[in-house]
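Q: predicted model, plus sequence, below.
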Amino acid sequence: MVDYKKYHVWQRSHQLVLDVYRITSTFPKSEMFTIVPQINRAAISIPTNIAEGCGRETQKELIRFLYISSGSAHEVEYLILLATDLKFINQDESERLLTELLEIKKMLGSLIRKIKSTL
């Protein structure tokens, strides 16, 4: 088992969750049962799956959870694009979040490759 809090990708994805929650709190009330819970859940899934994978017994299991985390990062990316098109997120904030997501996805890919190379 690995301490997930030591992974830089977990730290950055945790901060992303905090940023997403801050931003979605400003969305219209009409979105409280549609895009808000969807984007919040997808964002939470990124660091949660990293943490869960670190608690598993094998490196193969960790890799599986990192792939799930990566899938959630792609989902958040789309939802940010959608929220931007709907004018719920301004362009500057959107670009900042999308840049951070790109880095998180790269970090996840790199971590997956690193772990796979040790199997």
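A: Arrived safely.

Q: rest of the way, CA atoms for contacts and neighbours
A: Will do.

Q: wait, isn't residue 54 in contact with residue 5?
A: No. Shown here, residue 54 and residue 5 do not form a contact pair, counting by Cα atoms under 8 Å, at 9.6 Å.

Q: let's bring in a second one:
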Amino acid sequence: MEAHNFRNLKVWQLPVDFVEVVYRLSPQFPDDEKYGLLSQLKRCAVSIPSNIAEGSGRTSDKGFHRFLSTSLSSCFELETQLILSNRSGFLSGNVLNELIVKLTEIQKMLYALQRKLNRNDQPPHTRLFQFLFSFF
């Protein structure tokens, strides 16, 4: 396995930027949500790039893939929490839509990296077969 330097991965950089956005939204939430939904939002957002970074240190692509799956799960959890925040009146519909567009981009990138890692786990003759037939 080739070492994965997480700091060079756009799929890590975008979630780090997203964490900053979530933290900037904090003042929009009431004080009584400080340890409720807001806390969950922050922890979930931080979990996405953290798992990518941790997985990049694994000694196999399969190990890295497992942590990417956890990051992807956190994306879906975060999306749910953002929807709940909107429905509770803490986020406007426009802000929610902007955040979901960014989050969807992260989800797509995680899926793409997982597919790439899956292809790397296949025997060389299988990769050659797929390459040759990708032209048809």
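A: Sure thing, it's come through. Since the structure is predicted, the reported quantities are computational estimates derived from the model, not experimental observations.

Q: residue 15 of structure 2 matches what in structure 1?
A: Structural alignment (TM-score structural alignment) places residue 15 of structure 2 against residue 13 in structure 1.

Q: picking that back up, looking at residue 54 and residue 5 of structure 1, which one has more neighbours?
A: residue 54 (22 against 14; other Cα atoms under 10 Å).

Q: alignment lookup: that one to structure 2.
A: The criterion is TM-score structural alignment: under it, residue 54 of structure 1 has residue 56 as its aligned partner in structure 2.

Q: show me where structure 1 has its helices.
A: When assigned using DSSP state H, the helices of structure 1 occupy the ranges 8-24, 35-54, 59-85, 91-117.

Q: so where in structure 1 does stretch 97-109 of structure 2 end up aligned?
A: Residues 95-107 of structure 1 are the counterpart of stretch 97-109 of structure 2, counting by TM-score structural alignment.

Q: residues in contact with the closest residue to the match of residue 15 of structure 2 other than its chain neighbours?
A: Closest residue to residue 13 of structure 1 apart from its sequence neighbours, by Cα to Cα, 6 or more residues apart in numbering: residue 47 at 5.5 Å. For residue 47 of structure 1, the set of contacting residues under the criterion of Cα atoms under 8 Å, 6 or more residues apart in numbering consists of 10-11, 13-14, 69.

Q: read off where the helix or strand hosting residue 125 of structure 2 ends up in structure 1.
A: Residue 125 of structure 2 belongs to helix 124-133 when elements are defined using DSSP states H and E. Matched against structure 1 by TM-score structural alignment, helix 124-133 of structure 2 finds no partner residues.

Q: quick one: contacts of that helix?
A: With contacts defined as Cα under 8 Å, 6+ apart, helix 124-133 of structure 2 is touched by residue 119.

Q: and that helix with helix 93-120, angle?
A: Taking axes from the mean of the first three to the mean of the last three Cα atoms, to 10 degrees, helix 124-133 of structure 2 and helix 93-120 form an angle of 120 degrees between their directions.

Q: in CSV, list the helices of structure 1 along with distance to residue 1 of structure 1.
A: Converted to CSV, those look like this (distance: least, Cα to Cα, whole Å):
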stretch, distance to residue 1 of structure 1
helix 8-24, 15
helix 35-54, 6
helix 59-85, 9
helix 91-117, 13
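
Q: right, and residue 38 of structure 2 touches residue 24 too?
A: No. Under the criterion of Cα under 8 Å, residue 38 of structure 2 is not in contact with residue 24, lying 11.4 Å apart.

Q: have a look at these two and say which one is more surrounded.
A: Legend: neighbour count by other Cα under 10 Å for residue 38 of structure 2 and residue 24, higher for residue 38 (25 against 10).

Q: how about that one, what's its partner in structure 1?
A: When structure 1 is aligned by TM-score structural alignment, residue 38 of structure 2 is paired with residue 36.
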